[in-house]
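Colleague: Need the 3D shape of this:
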Amino acid sequence: MEKVSISKISNKTLTNMLNNSIELLVEDFIKIVLSDFSSAKKIISIALKQKQAEKVRNKYEENGLHIPPFMISSITSICNLKCKGCYDRLKTHSCSPELSEEEWSGIFLQARDLGISFILIAGGEPLAKDKVIKECMKFPEIIFPIFTNGMLINEEWAGFFSSCRNIIPVVSIEGDKNQTDDRRGEGVFERISLSLDLLGKRNIFYGISITATSDNFDSVLDEDYIRSYIDRGCKAFFFIEYVPFDASTKNLVINSAQRDELDSRLKRLRKRYKGLFIAFPGDEKEFGGCLAAGRGFIHINSRGAVEPCPFAPYSDVSLKNLTLKEALSSSLLNEIRSLHGLFQEHKGGCTLFENKDIVESHLKNITYK
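Modeller: Sure thing, here's the model as predicted:
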């Protein structure tokens, strides 16, 4: 699809585009699970709830407030692994305590009432905060993909995911055994393979998340590799472009030719296989570029600060002091959205991260609330 200039997309048009995208995504969910009647029944129920959420977002749009359909919630900074190049480990976290399960439940409730359809749960390792994950059960209207390293998945978790089909485990993997263990630690590949087997045996809708780098690019997009996971029951594939947090790892960023190749290979995979194939940020192109800062999603960190994106940890508001609705109109988010036209091109992973000097120069006078 030809890239669309941000100047050509109004908030109303963007809302319609995102709504249409979600409808297609949910339709794909249903097609993939049709062989399992009990799953299909639950997914269809979730789909009907998405139509209601869409109406809520449209109503707010008519009243001048653009509601992003996606929210990323990093519910903890605690993790049981020490992966090479982990961005969360490089960040400086405030001394304030992490949000409790009651506080997260209140945020999910606000998100539901605003019409947010998807809440991506991240960390740290989110399964370390089991009480927060179990709060998600209270919101069957929302789809919760949980991005986990997979090390904590056991029979109990598999049973939980089987009973809550709107909560979707997405296990991080780096490619083959050597690639995964090299970044995540010795024995990790074997352990998460056991976790995937547990999910597959229960016919749980699960996915894998792969950080695409110049090193693993060809291997993780090889059809034999993809087919091997489809045969194990994997139904969703997330390809996240590597972000070079450490200057010494810039060589791992995929180049422009590989980025185009990623797009073409995923289109081919979508035609050939029953599965969801999603690239980030590649799939943002059709929406006129970066969807952060509330265009398509926002990020809530483990201590309640509202940020444009997990890779752009800037915030001027906290959900400990304001409602989610109030936070969506924060000065910082408005300022970053106003800069969006400057960020049409990027060389790797995250345009806000790559242009952080420009972003930070415009945020000097923003007051934290």
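Colleague: CA atoms for contacts and neighbours, from now on please.
Modeller: Fine.
Colleague: Surely residue 237 forms part of a helix?
Modeller: No. With DSSP: H, G, I helix; E, B strand; the rest coil as the criterion, residue 237 is assigned strand and is not in a helix.
Colleague: Identify the residues contacting it.
Modeller: Taking C-alpha atoms under 8 Å, 6 or more residues apart in numbering, we find residue 237 in contact with 207-210, 275-278.
Colleague: Can you give me the distance of it to residue 335?
Modeller: Distance, residue 237 to residue 335, using C-alpha to C-alpha, to the nearest Å: 33 Å.
Colleague: Highest neighbour count among the contacts of residue 237?
Modeller: Using other C-alpha atoms under 10 Å as the neighbour test, these are led by residue 207, with 27 neighbours.
Colleague: Against which helices or strands is the longest helix anywhere in the chain packed?
Modeller: Secondary structure of the chain per DSSP state H: the longest helix is helix 37-62. Applying 3 or more C-alpha pairs under 8 Å, 6 or more residues apart in numbering; DSSP states H and E, one finds that helix 37-62 makes contact with helix 11-33, helix 101-114.
Colleague: Another for comparison:
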Amino acid sequence: MKETQLQGMHADQLANRVLKKEPIFILDVRNGTDFADWRIEGNGVRSMNVPYFELIDGVEAILDTIPSDEEVVVVCAKEGSSIFVAEQLMVAGKMNVSYLIGGMKAWSEQLTPVRIGDLKDGGEVYQFVRVGKGCLSYMVISGGEAVVIDAVRMIGVFEDFAREKNVTITHTLDTHLHADHISGGRELAERTGGQYWLPSKDATEVNFPYQKLEEGRNLAVGQTAISIQPIYSPGHTIGSTSLIVDDRYLLSGDILFVTSIGRPDLAGKAEDWVSDLRTTLYERYPAVSEDLIVLPAHFGKVTELGDGGRVAARLGDLFQKNTGLRMEDESEFRRIVTENLPPQPNAYEDIRRTNMGKINPTEDEQRDMELGPNRCAVHDN
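Modeller: Model (predicted):
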């Protein structure tokens, strides 16, 4: 009788399952602290945490809790421990078992393109969902050209997608100086011959040339009438700049999310920037069309993933549903924004220094710096 061989599941395969909300069972064998801090989540995901060291001598104690009628994926930090446990489960008779290739490090780096919609005069908008980290990047395509917004460091995904669409990347933009992940915008611009844009108020300490992303400057994409219009919207950072694309989409960076608002403290400026944040959310955003579709730079909960994995919402609907936009009492807003904050993102100071060009960590160091969830939000419903 031929033995069934253990199979690995790639991060892109798992991401597609999660984005499609398909059922899957995760056995996470990392230690309890790491699991509690950051795990694989999804609307169809069930998970259980049993540390690897509890399973070294056998998996008999957990066999009754491992389903036989669902696909089971064993997960660890890098993959080694998960292979051992998955093999033991198969020996014990659990046949529908695989392991996550590359572990949580691979999960952190997985990026999946999701189509958002059309543009008025031709072209498309795509959202790139980094489901394991909660980061969202964008590509606006028109007339054979493309602009990439809030690119993460895995820039090969954008290059491959541009080739697939037969377009040239002419611009890369960061809506602000990121503190939770390393930007790939500058490197992507260098590799494609494009221009890199960054808000000047966030760039006072950077060690590289850039184009100033400022309110009042429009960027054309292709030969059509499509433009990307910057709107100064400080609060998360002093330079945060939202973008209105094609009079249809509002790329809000880390100022406004689907169920929350951005935190102002990642540069140690919460008390200084909270007034800017309120002005942006309660004065600047209400002045634009409520029919704009908000496309944020992050999501905080898997419940924010819509059809096909899209993260988007109509601005007018957020004014009605997002608690962060409904705090009329300014003192209450200030208290929540400055006092009720989650922990800082992992290695956020080194990430900011990397994005300024002050340090140049190796690829492995960059992976380690980014491990863990994003924590850019201040208030969740």
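Colleague: quick one: TM-score?
Modeller: Superposed pair, TM-score by TM-score structural alignment, normalised by the length of structure 1: 0.32. Supporting alignment: 205 aligned residues with a C-alpha RMSD of 7.1 Å.
Colleague: what's the angle between the very next helix or strand once past the longest helix of structure 1 and helix 101-114?
Modeller: Sequence order places strand 70-74 as the next helix or strand after helix 37-62 of structure 1, per DSSP states H and E. Between the axis of strand 70-74 of structure 1 and that of helix 101-114 there is an angle of 170 degrees, by axes from the mean of the first three to the mean of the last three C-alpha atoms, to 10 degrees.
Colleague: what comes up buried for the next helix or strand after strand 70-74 of structure 1?
Modeller: Remark: after strand 70-74 of structure 1, the chain's next helix or strand is helix 87-90, criterion DSSP H and E. Residues of helix 87-90 of structure 1 classed as buried: residue 88 (neighbour count, 16 or more other C-alpha atoms under 10 Å).
Colleague: And for stretch 229-239 of structure 1?
Modeller: Buried positions in stretch 229-239 of structure 1, judged by neighbour count with 16+ other C-alpha under 10 Å: 229-230, 233-239.
Colleague: about what we covered before: and the contacts of residue 237 of structure 1, which two are the farthest apart?
Modeller: The distance between the two most remote of the contacts of residue 237 of structure 1 (C-alpha to C-alpha) is 15.0 Å, for 210 and 275.
Colleague: which residues in structure 1 form strands?
Modeller: 70-74, 118-122, 144-148, 167-173, 206-212, 234-241, 276-280, 297-300, 306-307 (DSSP state E).
Colleague: out of these, deepest packed?
Modeller: Mean neighbours per residue, mean count of other C-alpha atoms under 10 Å, is largest over these for strand 306-307, with a mean of 27.
Colleague: Who are the packing partners of that strand?
Modeller: Strand 306-307 of structure 1 sits against strand 297-300, with contacts defined as 3+ C-alpha pairs under 8 Å, 6+ apart.
Colleague: what angle separates the longest helix of structure 1 from helix 101-114?
Modeller: Taking the same axes, to 10 degrees, one finds helix 37-62 of structure 1 and helix 101-114 inclined to each other by 70 degrees.
Colleague: sorry, back to before: hey, which of the helices and strands packed on helix 37-62 of structure 1 is tucked in deepest?
Modeller: helix 101-114 (a mean of 18).
Colleague: Columns distance to residue 200 of structure 1 on top of the helices and strands packed on helix 37-62 of structure 1, output as a markdown table?
Modeller: Shown next, in a markdown table, are the helices and strands packed on helix 37-62 of structure 1 (distance: least, C-alpha to C-alpha, whole Å):
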| stretch | distance to residue 200 of structure 1 |
| --- | --- |
| helix 11-33 | 13 |
| helix 101-114 | 28 |
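Colleague: closest to residue 130 of structure 1 out of those helices?
Modeller: helix 101-114 (9.0 Å).
Colleague: what angle separates that closest one from strand 118-122?
Modeller: In terms of direction (the same axes, to 10 degrees), helix 101-114 of structure 1 departs from strand 118-122 by 150 degrees.
Colleague: which other helices and strands contact helix 101-114 of structure 1?
Modeller: So helix 101-114 of structure 1, by 3+ C-alpha pairs under 8 Å, 6+ apart, packs with helix 37-62, helix 130-135, helix 324-327.
Colleague: Could you dump the buried residues of stretch 229-239 of structure 1 into a markdown table with distance to residue 27 of structure 1 added?
Modeller: Output for these, formatted as a markdown table (distance: C-alpha to C-alpha, whole Å):
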| residue | distance to residue 27 of structure 1 |
| --- | --- |
| 229 | 22 |
| 230 | 19 |
| 233 | 19 |
| 234 | 17 |
| 235 | 14 |
| 236 | 14 |
| 237 | 16 |
| 238 | 18 |
| 239 | 21 |
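Colleague: what's the closest of the residues you listed to residue 258 of structure 1?
Modeller: For those, the nearest to residue 258 of structure 1 is residue 239 (12.6 Å; C-alpha to C-alpha).
Colleague: In contact with the closest one, which residues?
Modeller: By C-alpha under 8 Å, 6+ apart, the contact set of residue 239 of structure 1 is 209-212, 277-280.
Colleague: can you put these in JSON lines and add distance to residue 177 of structure 1?
Modeller: Below are those laid out as JSON lines (distance: C-alpha to C-alpha, whole Å):
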{"residue": "209", "distance to residue 177 of structure 1": "15"}
{"residue": "210", "distance to residue 177 of structure 1": "13"}
{"residue": "211", "distance to residue 177 of structure 1": "14"}
{"residue": "212", "distance to residue 177 of structure 1": "15"}
{"residue": "277", "distance to residue 177 of structure 1": "22"}
{"residue": "278", "distance to residue 177 of structure 1": "23"}
{"residue": "279", "distance to residue 177 of structure 1": "22"}
{"residue": "280", "distance to residue 177 of structure 1": "23"}
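Colleague: and which of these is nearest residue 134 of structure 1?
Modeller: Nearest member of the contacts of residue 239 of structure 1 to residue 134 of structure 1, counting by C-alpha to C-alpha, is residue 209, at 22.0 Å.
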